[in-house]
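Student: A predicted structure for the sequence below; I have some questions about it.
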Amino acid sequence: LRKANLALADLSEANLKGANLSEANLSGANLSGANLSQANLSGANLTGANLQEANLTQATLKKILLQQANLQNAQLSKSDLHYANLYQADLSGANLLEADLQDANLSQAKLLGAGLLLSYLTKANLSGANFSGANLIGANLSGANLSGANLIGAIMPNGKIFDSSTMGLYNGS
């Protein structure tokens, strides 16, 4: 399925475990509830796709395009999202345990109540993202751009809940 054109396809509940979908066009596709664990989607285009409650555990998602995608309650633990573009994506309630989001673009993304425990957000663009109620315990935010991000109620890497009295760029303390 490498480089396949599956734009607007209905793949809801599909079992694509371990599939090679690298550089595929899945823009606008419905992958809700699909099993994409251990799949390779590097360089794929999933702009505007529906991945609600999809399983992307240990998936390779390097340089993937997920702008404005719906990833609500998706399982992304231990997935590789290096350089992924998640601009305005909805990751509310998603599980990103130990996910690698280094250099990823999550600007204006929704991460309400998302689990980002032990995730790597090094040098990620998180500007304007909404992390309300998200769990960032143990997450690495070094070099991340948090300008304009909403962190109210988020549990920060040090275990403290972020509130308006600690506004400003996160410094790790």
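Tutor: Noted; the coordinates are in hand.
Student: Going by C-alpha atoms from here, please, whenever you check contacts or count neighbours.
Tutor: OK.
Student: The closest residue to Asp10 other than its chain neighbours: how many residues sit nearby?
Tutor: If the residues on either side of it in the chain are set aside, Asp10 comes closest to Asn30, at 4.8 Å by Cα to Cα, 6 or more residues apart in numbering. Asn30: 24 surrounding residues under other Cα atoms under 10 Å.
Student: Run through the residues that contact Asn30.
Tutor: With contact set as Cα atoms under 8 Å, 6 or more residues apart in numbering, Asn30 has these partners: 8-12, 49-51.
Student: do the same with Ala49
Tutor: Contacts for Ala49 (Cα under 8 Å, 6+ apart) come out as 8, 26-31, 66, 68-70.
Student: rerun at 7 Å
Tutor: 26-30, 69-70 (Cα atoms under 7 Å, 6 or more residues apart in numbering).
Student: Kindly report the same for Ser22.
Tutor: 2-3, 40-44.
Student: isn't Tyr87 right up against Gln68?
Tutor: Yes - with contacts defined as Cα atoms under 7 Å, Tyr87 counts as touching Gln68 at a distance of 6.3 Å.
Student: Just say helix, strand or coil for the closest residue to Ala134 other than its chain neighbours.
Tutor: Excluding the flanking residues, the one nearest Ala134 by Cα to Cα, 6+ apart is Gly113, at 4.1 Å. Gly113 carries the three-state label coil when classified by DSSP: H, G, I helix; E, B strand; the rest coil.
Student: Gly113: neighbour count?
Tutor: Residues near Gly113, counting by other Cα under 10 Å, number 21.
Student: dropping in the other structure now:
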Amino acid sequence: MANLDTDIRHSLWLNSLHQSSVARAGDLLPVWIALIKRSLAQRQNMKADQLLKNYAAGVRDFTGVNLSEANLREANLSGVILDRAILDGANLSHANLAHASLIETDLNGADLSNANLSGSNLSGAILDGAILDEAAMEGANLSQANLTVAKLIDTNLSEADLQEASLIAANLDGADLSGADLTVADLSQANLTQADLNQTNLSGTNLEGANTEGTILDENV
């Protein structure tokens, strides 16, 4: 009988120990998840000079990297893949990003003035407040991109795909949008002074409150 009582007590102790371990594991799970996320974020952080070094070595895919506020002025990054990367506040002025892939990339407040983005894919990119003055963006894909209050003064957007893009209150003074597709785009309150909208697709485009003084339009629009 004594041995049976001992076995029962031992079983109960093992069971309580197991339940306690499970409870502790459950308590630690959020900590483990946070540590994993932090480790991944640290691996994705990259300095501008490291990016340029890797690019020069032939690396092109930098998907998801964190280059927040990086200085990449005048950098040659043609054909680079920076999908879903974080480049908010980055300086990319005069950079060569021709045919680059920047799908859903965060470029909030970034300086892309005079940059070459011709033929690049910026679909779904976050460009609100970005500076794109005098940038070359002919043939670029900006469908569903967020360009709210962005500066696009004298920017070349000819033949660009801007379907469903948000250009609310954007400054497009003197921009070339000839042949661009603005189907269902939102240009409400945008500044289109002296902008070229010749042969531009404006099907379903919201131009409410937009300044179209001196805007070049097709005669049949």
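Tutor: Perfect, thanks for sending it. Since this is a predicted model, take the numbers as computed values, not measurements.
Student: among the contacts of Asn30 of the first structure, which are in helices?
Tutor: Applying DSSP state H to the contacts of Asn30 of the first structure, no entry is found in helices.
Student: Which members of the residues you listed are classed as buried?
Tutor: With burial judged by 16 or more other Cα atoms under 10 Å, the buried subset of the contacts of Asn30 of the first structure is 8, 11-12, 49-51.
Student: What segments of the second structure are strands?
Tutor: 196-197, 216-217 (DSSP state E).
Student: Take these and write them to JSON lines, including mean neighbour count.
Tutor: Written out in JSON lines, the entries for the strands of the second structure read as follows (neighbours: other Cα atoms under 10 Å):
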{"stretch": "strand 196-197", "mean neighbour count": "24"}
{"stretch": "strand 216-217", "mean neighbour count": "18"}
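Student: What residues does the residue most central in space within the second structure make contact with?
Tutor: The residue lying closest to the centre of the second structure (Cα atoms, centre = their mean) is Thr105, at 1.8 Å. By Cα under 7 Å, 6+ apart, the contact list for Thr105 of the second structure reads 82-86, 125-126.
Student: Alignment lookup: the residue nearest to Ala134 of the first structure to the second structure.
Tutor: Matched across to the second structure, Gly113 of the first structure falls on Gly174, judged by TM-score structural alignment.
Student: Tell me if I'm right that that match and Leu152 touch.
Tutor: No - proximity of Gly174 of the second structure to Leu152 does not meet the contact threshold set by Cα under 7 Å, at 8.5 Å.
Student: which residues of the second structure fall in helices?
Tutor: Listed in chain order (using DSSP H), the helices of the second structure are 2-44, 48-56.
Student: Throw the ones you listed into a markdown table and include mean neighbour count and distance to Ala160 of the second structure, thanks.
Tutor: Below are these laid out as a markdown table (neighbours: other Cα atoms under 10 Å; distance: least, Cα to Cα, whole Å):
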| stretch | mean neighbour count | distance to Ala160 of the second structure |
| --- | --- | --- |
| helix 2-44 | 12 | 31 |
| helix 48-56 | 14 | 27 |
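Student: between those, which one is nearest to Ala195 of the second structure?
Tutor: Ranking the helices of the second structure by distance to Ala195 of the second structure, with Cα to Cα as the measure, places helix 48-56 first at 34.7 Å.
Student: which outside residues touch the closest one?
Tutor: 70-72.
Student: corresponding residue for Asn116 of the second structure in the first structure?
Tutor: Taking TM-score structural alignment as the criterion, the aligned counterpart of Asn116 of the second structure in the first structure is Asn55.
Student: got a list of what its match touches?
Tutor: Contact analysis of Asn55 of the first structure by Cα under 7 Å, 6+ apart lists 33-37, 74-76.
Student: Only whichever of those are buried, select them in ChimeraX.
Tutor: Selection of the buried residues among the contacts of Asn55 of the first structure in ChimeraX, burial being defined by 16+ other Cα under 10 Å:
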select :33,34,35,36,37,74,75,76
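Student: Just the closest of the contacts of Asn55 of the first structure to Leu121 of the first structure, please.
Tutor: Leu76 (13.9 Å).
Student: Just give the number of residues close to Asn70 of the first structure.
Tutor: Burial of Asn70 of the first structure, expressed as a neighbour count using other Cα under 10 Å, amounts to 28.
Student: Quickly note the distance from the aligned partner of it in the second structure to Asn114 of the second structure.
Tutor: Using TM-score structural alignment as the criterion, Asn70 of the first structure maps onto Ile131 of the second structure. Note on Ile131 of the second structure: its distance to Asn114 of the second structure, by Cα to Cα, to the nearest Å, is 9 Å.
Student: Quick one, which of the contacts of Ser22 of the first structure are buried?
Tutor: Judged by neighbour count, with 16+ other Cα under 10 Å as the criterion, the buried members of those are 3, 40-44.
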